[in-house]
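Colleague: whatever this is, show me its structure:
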Amino acid sequence: MKHDVRVLVVGGGIVGLSTAYALTLGGPGVSVTVLEKESALATHQTGRNSGVIHSGVYYRPGSLKARYATGGAREMVEFCRDQGIAHEVTGKLVVATERSELPRLAALAERGRANGIPLLELDPAGIRDHEPEVTGLAGLHLATTGICDYTAVAHRYAALAGERGAELRLSTPVLDIARRADGVTVTTPFGEIRCAVLVNCAGLHSDRIARLAGDDPGVRIVPFRGEYYELAPARRSLVRGLVYPVPDPAFPFLGVHLTRGIHGDVHVGPNAVPALAREGYDWRTVNVRDLAETVRFPGAWTIARRHWRYELGELHRSLSKRAFTAAVRRLLPAVTEDDLLPTAAGVRAQAVARDGTLLDDFAFAGTGRVIHVLNAPSPAATASLAIGREVARRALAIE
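Modeller: Okay, the predicted model is just below:
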């Protein structure tokens, strides 16, 4: 089969664009095309996060997340500096507000040390030195955490890839995929594209693209919406940097936290609730197909049974601003309901196995001439250069 392009990348988010950039660095004559179904790049997970450059403290030592995030934090800061993208290494606090959280905080400190992350254990006075308005029994200060503009990063990946010959096609969804021994044919509304290798970086729709390509991914994307408020401009001085609670290791979300962004705004959140659509950024957005797939999936019901108490609390905070404010006040007692203004939500593409296991690490799969990025939620943006290199390495190894 004559190929129109060597590697075709599906998905114009930060992972797909980093992969395209890495492919163009892989050798002379490597032709690359990126397909994005939206009319702009980076409109979903990439463009709807809090912009944190994660240190890697939360992730199991030796895991891809730990390896890629710890190195990725340094690499992202260097990339932003070299490319003139707004960023700052702020450090962050993880704060225990109840005695029951102290053992988990100590375990987090051990994990951070195992991952080679510089950290400082703090008493209440030490917490106040960093964040005068934050209260807690004990804390960790992580020096390597930062913030940046990931939408700008993604657009820079696109520009660099484009300068090296990559083609970016917007408003071009994938309708069908046909595999042959010597290539893959992808059908779009504008005709067929024949490629030697297909790379699936479709994020919220990665499992669907995998099935369209004839692969059983073994997982389903179950969407969780993260709902945010932001501090009113007059109250932004309450927070200097980044402040997080001690996470619950049984759930993949970090709890309601405080994030001063690169443009001076302070995000508060998110809580995590089931989304009624894969791109469901509010309760009014319902997609019948998405919802039916989630309801029919056994893993979704297992999650509900295991975590129903946790989710009831998240739903309560979603529907009650007073409850959300109470959660924030555990860290920041001075905040009031009037200080919190609604802002844009995001949806996490969480891959879930049929037995209800939430995939805890980045996951790559594929057969023949097709490669799938099946699980790349946070800290994928932090680790995007490393993920892009790994996917590009796999793609270029296919003859």
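Colleague: switch to C-alpha atoms for all contacts and neighbour counts from now on
Modeller: Fine.
Colleague: which residue packs closest to residue 388, ignoring adjacent ones?
Modeller: Using C-alpha to C-alpha, 6 or more residues apart in numbering and skipping residues adjacent in sequence, the residue nearest residue 388 is residue 19, 3.8 Å away.
Colleague: run this one through as well so I can compare:
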Amino acid sequence: MLRVFTVSELNGHIKNLLDNDPLLLNLWVKGEISNFKQAASGHLYFTLKDEFSTIKAVMFRSRGRRLLFTPEDGMSVRVRGYVSVYPRDGTYQLYVEEIEPEGTGALYLAFEQLKHRLEKEGLFAREHKKKLPLLPRRIGIITSPTGAVLRDMVRIIRRRWPGLQIVFVPVQVQGESAPREIARALYWLNRMDACDVIIVGRGGGSLEELWAFNTEVVARSIFASTIPVVSAVGHETDFTIADWVADVRAPTPSAAAEMVVPVREEMARYLGVLEGRLLRAVREKLQFYRARLDSCCRSRVFRFPVDILCGSRGQVVDDLYRRLTRAMEQYRQHQQSRLALLSGRLQALSPLATLARGYSICTRLDTGMVVRQAGEVKPGDRVKVELHRGRLSCKVEEAVMEQETD
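Modeller: This is a model prediction of the structure:
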């Protein structure tokens, strides 16, 4: 009687068969990537196909993080791995350990992908480039402490401008740790404001040896630098991502040293030329303004300023003065006439005028009240009589009231 398998047993048996097949343990397969997807876990899932067949493939995160480029749908590749069964679904798939682009090296493909992405973000744009200082006080150098590159740059800087300060930050320029060390050196020089310009470079080499300067972390560190950066990587024919991001590209490290440091003697001659030009310009300006001043001094307005500035205005002032004097005299006469008229009216109404005609004013001496009729006093009262000139103090002997008539 035939044995009855469970589904799990059957899948397990098939898995053992595949896992023990020497051909399927380590093989290369070429095809086109489709349905590419990167899970949140970091694992890469895709389908590898040709014109007749397809096979599912997976690349675990531990392997995928070593890829220098990003797989894409439609990309022709060669993959190395092994074939096994995923027991839960009962499907066989290719477990990928390496991926190589078909026809193009992985490094070159990664270089082109990063270059295209950074260029699209604007990291290569001309408007972001900073100018190199004319006379730097301190120069930062980021390179390997060994080799001829550092010695050549220091020798050239010392020859062109003796005594110029150099801030050297030693780093690895190739290998797995190189990108992080270069990025950290750029960050430190910027944070400490340690120099006026930075040279990042190394000698020539293969694409693999120059790869640290083609990494995203180095590119973004150069772009983030507030200090101008000169990229001096390899020989004149070598181009890296750092060259495009940097503010200036130098064909060689030695050229970079010559680029950032002027020759002191040449600078002194140049300053002498500028000084001569400045003196000539100042003399010409002085002559020009002296001629203008002489011309102004000879002009009529400077020789006869009162006539020019006052001239007809003096006549206007005189006329106004005469008119003002005449108006004031007329006003005075008018007011004087008014005063005389009012004085006459006041004189006519004044009690003094009445007194002058022989009348008098009688007031009680004790109260000062005006006595208008005889009944207001009695014999023996003291009264005061105001005359036109002087006054009398009197004692009433008799008060006679006149009878009123109809």
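Colleague: tell me how they score on TM after superposing.
Modeller: The TM-score (TM-score structural alignment, normalised by the length of structure 1) is 0.19; 123 aligned residues with a C-alpha RMSD of 6.6 Å.
Colleague: what is the burial count for residue 107 of structure 1?
Modeller: Residues within reach of residue 107 of structure 1, counting by other C-alpha atoms under 10 Å, total 12.
Colleague: what about it, distance to residue 140 of structure 1?
Modeller: Distance from residue 107 of structure 1 to residue 140 of structure 1, counting by C-alpha to C-alpha, to the nearest Å: 11 Å.
Colleague: just to revisit the earlier point, the residue nearest to residue 388 of structure 1 touches residue 392, doesn't it?
Modeller: Yes. At 5.8 Å, residue 19 of structure 1 counts as touching residue 392 under the criterion of C-alpha atoms under 8 Å.
Colleague: tell me which of the two has more neighbours.
Modeller: Neighbours were counted for residue 19 of structure 1 and for residue 392 using other C-alpha under 10 Å; residue 19 has more, 32 against 23.
Colleague: and the more buried one, what element?
Modeller: Residue 19 of structure 1 is part of helix 14-24 when elements are defined by DSSP states H and E.
Colleague: the longest strand in structure 1 is where?
Modeller: In structure 1, assigned by DSSP state E, the strand with the most residues is strand 219-231.
Colleague: packing partners for that strand?
Modeller: In this structure, strand 219-231 of structure 1 packs against helix 206-212, strand 266-274, strand 340-342, strand 346-353, with contacts taken as 3 or more C-alpha pairs under 8 Å, 6 or more residues apart in numbering; DSSP states H and E.
Colleague: now render those as CSV, adding mean neighbour count and distance to residue 373 of structure 1.
Modeller: Listed next are these as CSV, based on neighbours: other C-alpha atoms under 10 Å; distance: least, C-alpha to C-alpha, whole Å:
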stretch, mean neighbour count, distance to residue 373 of structure 1
helix 206-212, 21, 7
strand 266-274, 25, 22
strand 340-342, 17, 32
strand 346-353, 25, 11
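Colleague: for the ones you listed, give me TSV that also has distance to residue 15 of structure 1.
Modeller: Shown next, in TSV, are these (distance: least, C-alpha to C-alpha, whole Å):
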stretch	distance to residue 15 of structure 1
helix 206-212	12
strand 266-274	22
strand 340-342	28
strand 346-353	13
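Colleague: which residue ranges of the stretch 51-200 of structure 2 form strands?
Modeller: Counting by DSSP state E, counting those that start in this stretch, the stretch 51-200 of structure 2 has strands at residues 54-59, 76-86, 91-101, 138-143, 165-170, 197-202.
Colleague: ok, and which of those has the densest surroundings?
Modeller: Ranked by mean neighbour count, the strands of the stretch 51-200 of structure 2 are led by strand 197-202 with a mean of 26 (mean count of other C-alpha atoms under 10 Å).
Colleague: that one to strand 165-170, inter-axis angle?
Modeller: Counting by axes from the mean of the first three to the mean of the last three C-alpha atoms, to 10 degrees, strand 197-202 of structure 2 lies at 40 degrees to strand 165-170.
Colleague: and the direction of strand 197-202 of structure 2 versus that of strand 138-143, what angle?
Modeller: Using the same axes, to 10 degrees: strand 197-202 of structure 2 against strand 138-143 is 20 degrees.
Colleague: next SSE downstream of strand 197-202 of structure 2?
Modeller: helix 216-224.
Colleague: quick one: buried residues of that next one?
Modeller: 216, 217, 218, 219, 220, 221, 222, 223 (16 or more other C-alpha atoms under 10 Å).
Colleague: list the residues that contact the closest residue to residue 229 of structure 1 other than its chain neighbours.
Modeller: Distances taken as C-alpha to C-alpha, 6+ apart put residue 342 closest to residue 229 of structure 1, at 4.4 Å, once the chain neighbours are dropped. Residues near residue 342 of structure 1 by C-alpha atoms under 8 Å, 6 or more residues apart in numbering: 228, 229, 230.
Colleague: at 10 Å what do you get?
Modeller: Counting by C-alpha atoms under 10 Å, 6 or more residues apart in numbering, residue 342 of structure 1 touches 227, 228, 229, 230, 231, 232, 267, 268, 321.
Colleague: these two touch, right, the fourth one and residue 340?
Modeller: Right, residue 230 of structure 1. Yes. Residue 230 of structure 1 is in contact with residue 340 according to C-alpha atoms under 10 Å; the separation is 5.6 Å.
Colleague: overlap in contacts of those two?
Modeller: The contact sets of residue 230 of structure 1 and residue 340 overlap at 266, 267, 268 (C-alpha under 10 Å, 6+ apart).
Colleague: let's have those residues in CSV, adding distance to residue 198 of structure 1.
Modeller: Shown next, in CSV, are those (distance: C-alpha to C-alpha, whole Å):
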residue, distance to residue 198 of structure 1
266, 39
267, 37
268, 38
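Colleague: from those, which is closest to residue 187 of structure 1?
Modeller: residue 267 (40.3 Å; C-alpha to C-alpha).
Colleague: surely residue 35 of structure 1 meets residue 158?
Modeller: No. Applying C-alpha under 10 Å, one finds residue 35 of structure 1 not in contact with residue 158, separated by 11.8 Å.
Colleague: the more surrounded of those two?
Modeller: Taking neighbours as other C-alpha under 10 Å, residue 35 of structure 1 and residue 158 compare with residue 158 leading, 26 against 23.
Colleague: next SSE after the helix or strand where that one lies?
Modeller: Using DSSP H and E, residue 158 of structure 1 sits in helix 150-163. Following the chain from helix 150-163 of structure 1 toward its C-terminal end, the next helix or strand by DSSP H and E is strand 167-169.
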